[in-house]
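> attaching a predicted model along with its sequence, questions to come.
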Amino acid sequence: MLNDLKDMALRLRSGMRIALPVDYAGVAMAMTRPMIDSGLRDLRLVCVPTGGLQVDMLIGAGCVAEVETSAVSLGEAGGAPRFNAAVKAGSLRVIDATCPAVHAGLIAAQKGAPFLSIRGLIGSDVLKNRPDWKVIDNPFSDKPDPVTLIPAIHPDVAIFHAPMADRYGNVWIGRRRELATMAYASAESLVTVDRIYEGNLLEDETLAAGVLPALYVAAIAHVPRGTWPYGLWGEYPTDTETLMSYAAAARTQEGFDAWMAEPANWQRQEVTA
């Protein structure tokens, strides 16, 4: 079950639909460089429910054709420069969504349903740009009661980072249930983890409730601090200085290319992987 990062990246194919988590939920940043180096193109990213540094890097490297998201930003470091530039240039298809809609689409896929209904979109301009979202009247109401049907989102792969996994392939995600939803909705999941738990996580009464079973995990790589420069909930903080450095450099494509080519900007991943 334990794999090398490069081997995990080789499981991916150009054109795949890939689900990636929000910056605070466990972004597998250590997978970013191998993904870029493997020459992937025309990826369709699903941000769960927003995107950040990893998404911006993949766009800047020319790997992405489409992003379905509620937003893409670098948080305290400001806007996502390569995403913004691609949108302005018209080189990236952006499928505008909302956070509840993204989660609804994934939950529908998890449950094997063709769609899930939500209410919050009624009256919003977002609906004008989503012909695949359908507004119907609640068939169980005697009065007009419009709801929006969100089609199921079926990613080919979910990629994320978690604190630990065991040698049986089980992954502990704690209370980050959105990671489980991503895994359930996707055909397979690739996971990086900070440490390996000696034993079976599902046999530990304290930890078992927060475990994603191995059934939903295709491959795991042991990469301590694999979210860097992002932090990991309950483990270590975000390296804001590095995020700021990237944000400043990536305002131009030339700056982005130079920043990505500098080994020191990837040193911590390489040293700790």
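Arrived safely. Numbers count the residues shown, from 1 in each chain.
> could you use CA atoms for every contact and neighbour count after this?
OK.
> contacts for the longest helix along the chain?
Using DSSP state H to define each element, the chain has its longest helix at helix 99-110. Applying CA atoms under 8 Å, 6 or more residues apart in numbering, the external contacts of helix 99-110 come out as 47-50, 69-70, 114-118, 150-154, 178, 181-182, 184-185.
> show the buried residues in the residues you listed.
47-50, 69-70, 115-118, 150-154, 178, 181-182, 184-185 (16 or more other CA atoms under 10 Å).
> in strands only, show me those.
47-48, 69, 115-118, 150-151 (DSSP state E).
> buried ones in the longest helix of the chain?
Of all the residues in helix 99-110, those buried under the rule 16+ other CA under 10 Å are 100-110.
> possible to save those residues as a markdown table with distance to Ala19?
A markdown table is the format used below for the buried residues of helix 99-110 (distance: CA to CA, whole Å):
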| residue | distance to Ala19 |
| --- | --- |
| Pro100 | 15 |
| Ala101 | 14 |
| Val102 | 10 |
| His103 | 11 |
| Ala104 | 14 |
| Gly105 | 12 |
| Leu106 | 10 |
| Ile107 | 13 |
| Ala108 | 15 |
| Ala109 | 13 |
| Gln110 | 13 |
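> also this one, for the comparison:
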Amino acid sequence: MQRCRGAQARSPPPRPRRHRHHGERHRPALLHHRAVRRDEARRGAGARAPDGSAHARASRPLSVGVGDSHLNPAEYDFIAARRRLEAKPKSASEKLTSLEDAGSRVRDGDIVAVGGILFSRTPWALVREILRSRRTGLTLVRNLMCYEGELMMVAGAVNRVMTAWMGIGLPWGVSKIMREYVESGKVAYEEWSHLALGLRFRAAAMGLPFLPTLTMAGSDLARVNAMKTVDDPYTGQRLGAVPALYPDVAILHVHRADRFGNCQIDGYPHMDADIARAAATVLVTTEELISDDDVRRHPDRTVIPGFVVDAVALQPFGSFPHECYGLYEADVEHFDEYVAGITARGGAAVAEYLERYMYAPASYVDYLDLFGGERLARQQRRARELVG
């Protein structure tokens, strides 16, 4: 025992000290990130940053003519956005309204962020209301955009889309309608990586002007959008900076909500929580209305708090023909029919789709009747089979 205590009492031999020269910095693992190495390799060993410095000490200005037509200072005014969000009433108040009233709150020229992802939990009922209201000049933003973007383009509702991908999915390929409208100059296409869009919403949700990132570093995407570069104040390493994105309106679809706007989402929530906290106006459709007592009993299930929500409309099958996890599956056969029409007739097929599914049915119930009760029940059965 004495020997053991004596061994513990002895101090370890001193380690050789490494003296750093003045101004020398540690090289964290971050600097060995593949994207950083790829960017440095492209510039060459010892090459200087685009502004002529070894490491750009100030934000790199955008190249003239690259993405300038998309820039709108109001989109990056985080102080004004914070004041706008802080001014929203925070007390519990009744948010229930009709689908038509919720859709009418979108105005011409708004930046509209769409919740869900691709064909999962798309707020389809609200998309339909926006189309029926014949809005124009919209900017449509979504992490992975499905064919709601095509409908908006052909309807003349949007003049800009902001996304990382546009199309139903890999089996159907990249949107042909998007290519037609973007390449002809009818619609501006602003491309960000999936992570970059998420960080833009996250920055806005946090009330910050931007967030640093390595996404898009060394890629051509950084040359065609509003990404800039900043220096890490601790290491001097050059990083990307993506600006906060504060939508005018967020449209979301959830599994359950109460009358005060507290929302529950089953499965992956995607970027919906950040989008809701970033947007000036938040419009929600829900598959089911629950009591506020139920929300209080299960506070951990609330993904979007009611104080950021402005309107809630009850709408079962509010995502159909897209999926709502655990409740009904996406109607892939319907997607096949839609894409086959575009392959055969191009934009004319989309115009026909708009007339048949968006404009002609007087209500969302009438719209669902076009699919028939048996088809809806089949998609419900498929969803139950997947989740057990």
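Ah, there it is. None of these values were measured; they are calculated from a predicted model.
> can you calculate the TM-score here?
Remark: TM-score between the superposed chains equals 0.90 [TM-score structural alignment, normalised by the length of the first structure]; 268 aligned residues with a CA RMSD of 2.2 Å.
> all strands of the first structure, in order?
All strands of the first structure, identified by DSSP E, fall at 17-21, 43-48, 64-69, 93-96, 115-118, 134-137, 146-151, 157-166, 171-172, 188-197, 211-212, 219-222.
> mean neighbour count, those: which tops it?
Per residue and on average, the most neighbours among those fall to strand 171-172, with a mean of 28 (mean count of other CA atoms under 10 Å).
> now find how far off-centre that one is within its chain.
Offset of strand 171-172 of the first structure from its chain centre (CA atoms, centre = their mean, to the nearest Å): 17 Å.
> residues in the second structure aligned with that strand?
Per TM-score structural alignment, the counterpart of strand 171-172 of the first structure in the second structure is residues 263-264.
> distance between stretch 159-172 of the first structure and the chain's centre?
Taking mean C-alpha positions (CA atoms, centre = their mean), stretch 159-172 of the first structure and its chain are 16 Å apart.
> now the end-to-end length of that stretch.
In stretch 159-172 of the first structure, first residue to last residue: 14 Å (CA to CA, to the nearest Å).
> also stretch 98-113 of the second structure?
20 Å.
> so where is that stretch in the first structure?
Aligned using TM-score structural alignment, stretch 98-113 of the second structure spans residues 4-19 in the first structure.
> go through that stretch and flag the buried ones.
Residues of stretch 4-19 of the first structure classed as buried by neighbour count (16+ other CA under 10 Å): 5, 8-9, 12-13, 15-19.
> what is the nearest of the residues you listed to Tyr216 of the first structure?
Ala19 (14.0 Å; CA to CA).
> check contacts around that closest one.
45-48, 155-159, 182, 186 are the contacts of Ala19 of the first structure under CA under 8 Å, 6+ apart.
> the ones in strands among the buried ones among the contacts of helix 99-110 of the first structure: which two are farthest apart?
Taking CA to CA, the two most distant members of those are Cys47 and Ser117; they sit 19.7 Å apart.
> mind giving me CSV with the ones in strands among the buried ones among the contacts of helix 99-110 of the first structure and columns for distance to Pro81 of the first structure?
Shown next, in CSV, are those (distance: CA to CA, whole Å):
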residue, distance to Pro81 of the first structure
Cys47, 17
Val48, 20
Thr69, 16
Phe115, 33
Leu116, 33
Ser117, 34
Ile118, 32
Ile150, 30
Pro151, 30
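> what's the closest of those to Pro139 of the first structure?
Using CA to CA, these come closest to Pro139 of the first structure at Ser117, 11.8 Å.
> now the residue in the first structure that Thr281 of the second structure lines up against: how far from Ala158 of the first structure?
Applying TM-score structural alignment, one finds that Thr281 of the second structure aligns to Glu188 in the first structure. For Glu188 of the first structure, the distance to Ala158 of the first structure equals 6 Å [CA to CA].
> cool, and Pro263 of the first structure?
Pro263 of the first structure is 27 Å from Ala158 of the first structure, by CA to CA.
> likewise for Ser117 of the first structure?
Ser117 of the first structure sits 23 Å away from Ala158 of the first structure, going by CA to CA.
> where do the helices sit along the stretch 151-273 of the first structure?
Counting by DSSP state H, counting those that start in this stretch, one finds helices in the stretch 151-273 of the first structure at the ranges 177-185, 240-249, 253-261, 267-272.
> just the ones you listed: most buried one?
helix 177-185 comes out most buried of those by mean count of other CA under 10 Å, with a mean of 24.
> just give me the mean distance for it relative to the second structure.
In the superposition against the second structure, helix 177-185 of the first structure averages 1.2 Å from its aligned positions (mean CA distance after the TM-score superposition for the first structure).
> by contact count, what packs against that helix?
Applying 3 or more CA pairs under 8 Å, 6 or more residues apart in numbering; DSSP states H and E, one finds that helix 177-185 of the first structure makes contact with strand 17-21, helix 99-110, strand 157-166.
> tell me which of those lies nearest to Arg251 of the first structure.
For these, proximity to Arg251 of the first structure was assessed by CA to CA; strand 17-21 is nearest, at 22.9 Å.
> for that closest one, the distance to its chain's centre please.
That offset, for strand 17-21 of the first structure, works out to 4 Å (CA atoms, centre = their mean).
> again with stretch 11-23 of the first structure
Computed by CA atoms, centre = their mean, the separation of stretch 11-23 of the first structure from the middle of its chain amounts to 7 Å.
> do stretch 13-27 of the first structure as well
Relative to its parent chain, stretch 13-27 of the first structure has a centroid offset of 3 Å by CA atoms, centre = their mean.
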